[in-house]
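A.B. asks: What would the 3D arrangement of this be:
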Amino acid sequence: MPTAAGACSRLCIPGDPVIVPAPLPADSGRDPLWRPEQQFTSTQLAAPRRRWLLDDGSLTARLVALDAGAFSVRRLYQGWQVPLPSEQRLLQVPARQRALVREVLLRLDGQAVVFARSVFPISSLNGELAHLRKLQHRSLGAILFRYPGMQRSPFELARLSGHSAYMAPWVRQEVPAWARRSCFDIRGKRLLVSEVFLQEFTPWDASLAVHRSRRGTVSAAIHRIKQ
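C.D. replies: The predicted structure follows:
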């Protein structure tokens, strides 16, 4: 007899319990419960969302390639603050050391589709990366993917409540949102980027036309964005 998604792989017999993953609760805390991507089942994370959330290419380039309206960045906040505990762990910074935190909206045709939070340790903001202090309304992704040898860590994912304190108050919503984060390493300088896909993000089923391995295509896409 057929088994339900997530059930045991052996042949089930009448009376056997069918194991189905419980619905994933939405996290409303200031520092969400982030989990490695491998811990999410196909039931919890459907294929269209998995393709977007686990793709390690430039999200900026992919949004531009959708041709769904003009891409723009709106900076909401930038300032020095102590990172959240889980951010300190990933960035390996002392518990009370301040870092530069930047929060922005990624927009298509003026509509916010992604809320992004970036954390820059002070030790990463010198030398060739000092200019990241003054991004203003420019896309961080349009800059990071230009660096040869840039490394990106595996993703951690979270399912956020629409009213999660992790998001800026003016972008909170009535429905839960998927979020992802990863560390970038540029010649030993680390920074953390998280992205929350808002309810207005609708192209889950759109094909991903640009892949990180096609760096020429990525560069062409991001260079079209006004700096």
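
A.B. asks: From now on I want contacts and neighbour counts done on CA atoms only, so please keep to that.
C.D. replies: Fine.

A.B. asks: which of the residues in stretch 77-84 are buried?
C.D. replies: Gln78, Val82, Pro83 (16 or more other CA atoms under 10 Å).

A.B. asks: Could you do stretch 36-46 as well?
C.D. replies: Here stretch 36-46 shows Glu37, Phe40, Gln44, Leu45 as buried, counting by 16+ other CA under 10 Å.

A.B. asks: contact partners of the longest helix anywhere in the chain?
C.D. replies: Using DSSP state H, we find that the single longest helix of the chain is helix 215-223. Taking contacts as CA atoms under 8 Å, 6 or more residues apart in numbering, the residues outside helix 215-223 that touch it are Ser58, Thr60, Ala61, Val64, Ala65, Ala142, Phe145, Arg146, Val210, His211, Arg212.

A.B. asks: Centre of the chain to it, how far?
C.D. replies: With CA atoms, centre = their mean, to the nearest Å as the basis, helix 215-223 stands 20 Å off its chain's centre.

A.B. asks: how about it: buried residues?
C.D. replies: Buried-residue list, helix 215-223, by 16+ other CA under 10 Å: Arg215, Val218, Ser219, Ala221, Ile222.

A.B. asks: Between all of the buried residues of stretch 36-46, which two are at the greatest distance?
C.D. replies: Spatially, the most separated pair among the buried residues of stretch 36-46 is Glu37 and Gln44, at 11.1 Å (CA to CA).

A.B. asks: for stretch 179-197, which positions count as buried?
C.D. replies: Neighbour counts over stretch 179-197 (16+ other CA under 10 Å) mark 179-186, 189-197 as buried.

A.B. asks: can you check stretch 88-95 too?
C.D. replies: Under 16+ other CA under 10 Å, the buried positions of stretch 88-95 are Gln88, Leu91, Val93.

A.B. asks: Quick check: chain neighbours aside, which residue is closest to the last one?
C.D. replies: So the one you mean is Val93. Excluding its sequence neighbours, the residue lying closest to Val93 (CA to CA, 6 or more residues apart in numbering) is Pro121, at 7.3 Å.

A.B. asks: this one as well, want them side by side:
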Amino acid sequence: MPAAAGACSRLCISGDPVIVPASLPADSGRDPRWRPEQRFTSAELAAPCRRWLLDDGSLTARLIALEAGAFSVRRLYQGWQVPLPSEQHLLQVPARQRALVREVLLQLDSQAVVFARSVFPISSLSGELAHLRKLQNRSLGAILFRYPGMQRSPFELARLGGDSAYIAPWVKQTVPAWARRSCFSISGKRLLVSEVFLQGFTPWEASLAVHRSQRGTVNAAIHGVKQ
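C.D. replies: Got it, this is the predicted structure:
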């Protein structure tokens, strides 16, 4: 892979170069090494990557705005299982308590561009959020951003190997991938969403405004989540 300026290399996604750090090892573990953005150096998290990785708008809306093809969601898995240790910590659920886990592909013209994993504690799937049990092939993000009181925790980031055990087996690729995750809080109920940007993903070219109608404010005041 050819070297780029500084400590980064260029990873080609759909023909467009995306700068990724050559010095940052890819994580192939089932529970990746997630880190807050503040723990990445400027060389590890270069400006072009930072722009879209930390974008706080609705990812669904961003993908649709790319006009790169028809947007769709393909559900790969949904079932009850014990969350990964770091997921238990962020969601503050007991160690052996099961949660509803959903894994999907976000697609543009049937090409996978993002692998997303959502974890719903059983205590969060009641009342106004009970319908999240039956999302089928609908976009979770498109629903979450409609809640006026929704709060979102600061992002944690990870660099995954293309063969990372965190990614569904049928979504493996030969190049590393950036991933991010954050907790959403609605009426005191939490859920965790992670997004892995696959080889088919093309970043948007400029910083985009976060419209208030999207309700996507990153709020570090979601108490109890220790980075």
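
A.B. asks: Drop the TM-score for these two in here.
C.D. replies: Scored by TM-score structural alignment, normalised by the length of structure 1, the superposition of the two chains gives a TM-score of 0.83; 199 aligned residues with a CA RMSD of 1.9 Å.

A.B. asks: quick one on the thing from earlier: isn't the residue nearest to Val93 of structure 1 right next to Leu100, touching?
C.D. replies: Yes. Under the criterion of CA atoms under 8 Å, Pro121 of structure 1 makes contact with Leu100 at 6.5 Å.

A.B. asks: Among the buried residues of stretch 36-46 of structure 1, name the ones in strands.
C.D. replies: Among the buried residues of stretch 36-46 of structure 1, no member is found in strands (DSSP state E).

A.B. asks: Same list, those, but as TSV with distance to Arg172 of structure 1 please.
C.D. replies: Converted to TSV, those look like this (distance: CA to CA, whole Å):
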residue	distance to Arg172 of structure 1
Glu37	24
Phe40	24
Gln44	22
Leu45	22
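
A.B. asks: close enough to count as contact, Arg190 of structure 1 and Phe120?
C.D. replies: Yes. Arg190 of structure 1 lies in contact with Phe120 (CA under 8 Å); the separation is 7.4 Å.

A.B. asks: tally of neighbours for the closest residue to Glu37 of structure 1 other than its chain neighbours?
C.D. replies: Take Glu37 of structure 1 and drop its neighbours on the chain: the residue closest to it by CA to CA, 6+ apart is Glu156, 5.4 Å away. Glu156 of structure 1 has 20 neighbours, counted by other CA atoms under 10 Å.

A.B. asks: For Phe201 of structure 1, see how far away Glu156 of structure 1 is.
C.D. replies: The spacing between Glu156 of structure 1 and Phe201 of structure 1, counted by CA to CA, to the nearest Å, is 20 Å.

A.B. asks: what does Leu54 of structure 1 give?
C.D. replies: 16 Å.

A.B. asks: Also Ala99 of structure 1?
C.D. replies: For Ala99 of structure 1, the distance to Phe201 of structure 1 equals 29 Å [CA to CA].

A.B. asks: Neighbour count: those two, which is higher?
C.D. replies: Ala99 (22 against 15).

A.B. asks: What distance do you get for the residue nearest the centre of structure 1 to Leu54 of structure 1?
C.D. replies: Residue closest to the average C-alpha location in structure 1 (CA atoms, centre = their mean): Glu195, at 3.0 Å. Separation of Glu195 of structure 1 from Leu54 of structure 1 (CA to CA): 12 Å.

A.B. asks: try Val119 of structure 1
C.D. replies: Relative to Leu54 of structure 1, and taking CA to CA, Val119 of structure 1 is found at 20 Å.

A.B. asks: got it, and Pro36 of structure 1?
C.D. replies: Distance, Pro36 of structure 1 to Leu54 of structure 1, by CA to CA: 11 Å.

A.B. asks: joint contacts of the two?
C.D. replies: Phe155.

A.B. asks: Doesn't Trp80 of structure 2 belong to a helix?
C.D. replies: No. Looking at Trp80 of structure 2 with DSSP: H, G, I helix; E, B strand; the rest coil, it is strand, so not inside a helix.

A.B. asks: What is the burial count for the closest residue to Leu45 of structure 2 other than its chain neighbours?
C.D. replies: Sequence neighbours aside, Pro21 is the residue nearest to Leu45 of structure 2 in space, at 6.9 Å (criterion: CA to CA, 6+ apart). For Pro21 of structure 2, the neighbour count with other CA under 10 Å is 23.

A.B. asks: quick one: Pro21 of structure 2 from Arg96 of structure 2, how far?
C.D. replies: Applying CA to CA to Pro21 of structure 2 and Arg96 of structure 2 gives a distance of 36 Å.

A.B. asks: And for His131 of structure 2, nearest residue in space, chain neighbours not counted?
C.D. replies: Using CA to CA, 6+ apart, the closest residue to His131 of structure 2 is Leu125 (7.6 Å).

A.B. asks: so the one you found sits right up against Val101, yeah?
C.D. replies: No. In this structure, Leu125 of structure 2 is not within contact of Val101 by CA under 8 Å, at 11.9 Å.

A.B. asks: the helices in structure 1, which residues?
C.D. replies: 47-53, 59-65, 85-91, 141-144, 215-223.

A.B. asks: any residues touching the shortest one, and which ones?
C.D. replies: Pointing back at helix 141-144 of structure 1 there. Contacts to helix 141-144 of structure 1, defined as CA under 8 Å, 6+ apart, come from residues Ser58, Leu59, Thr60, Ala61, Met150, Ile222, His223.
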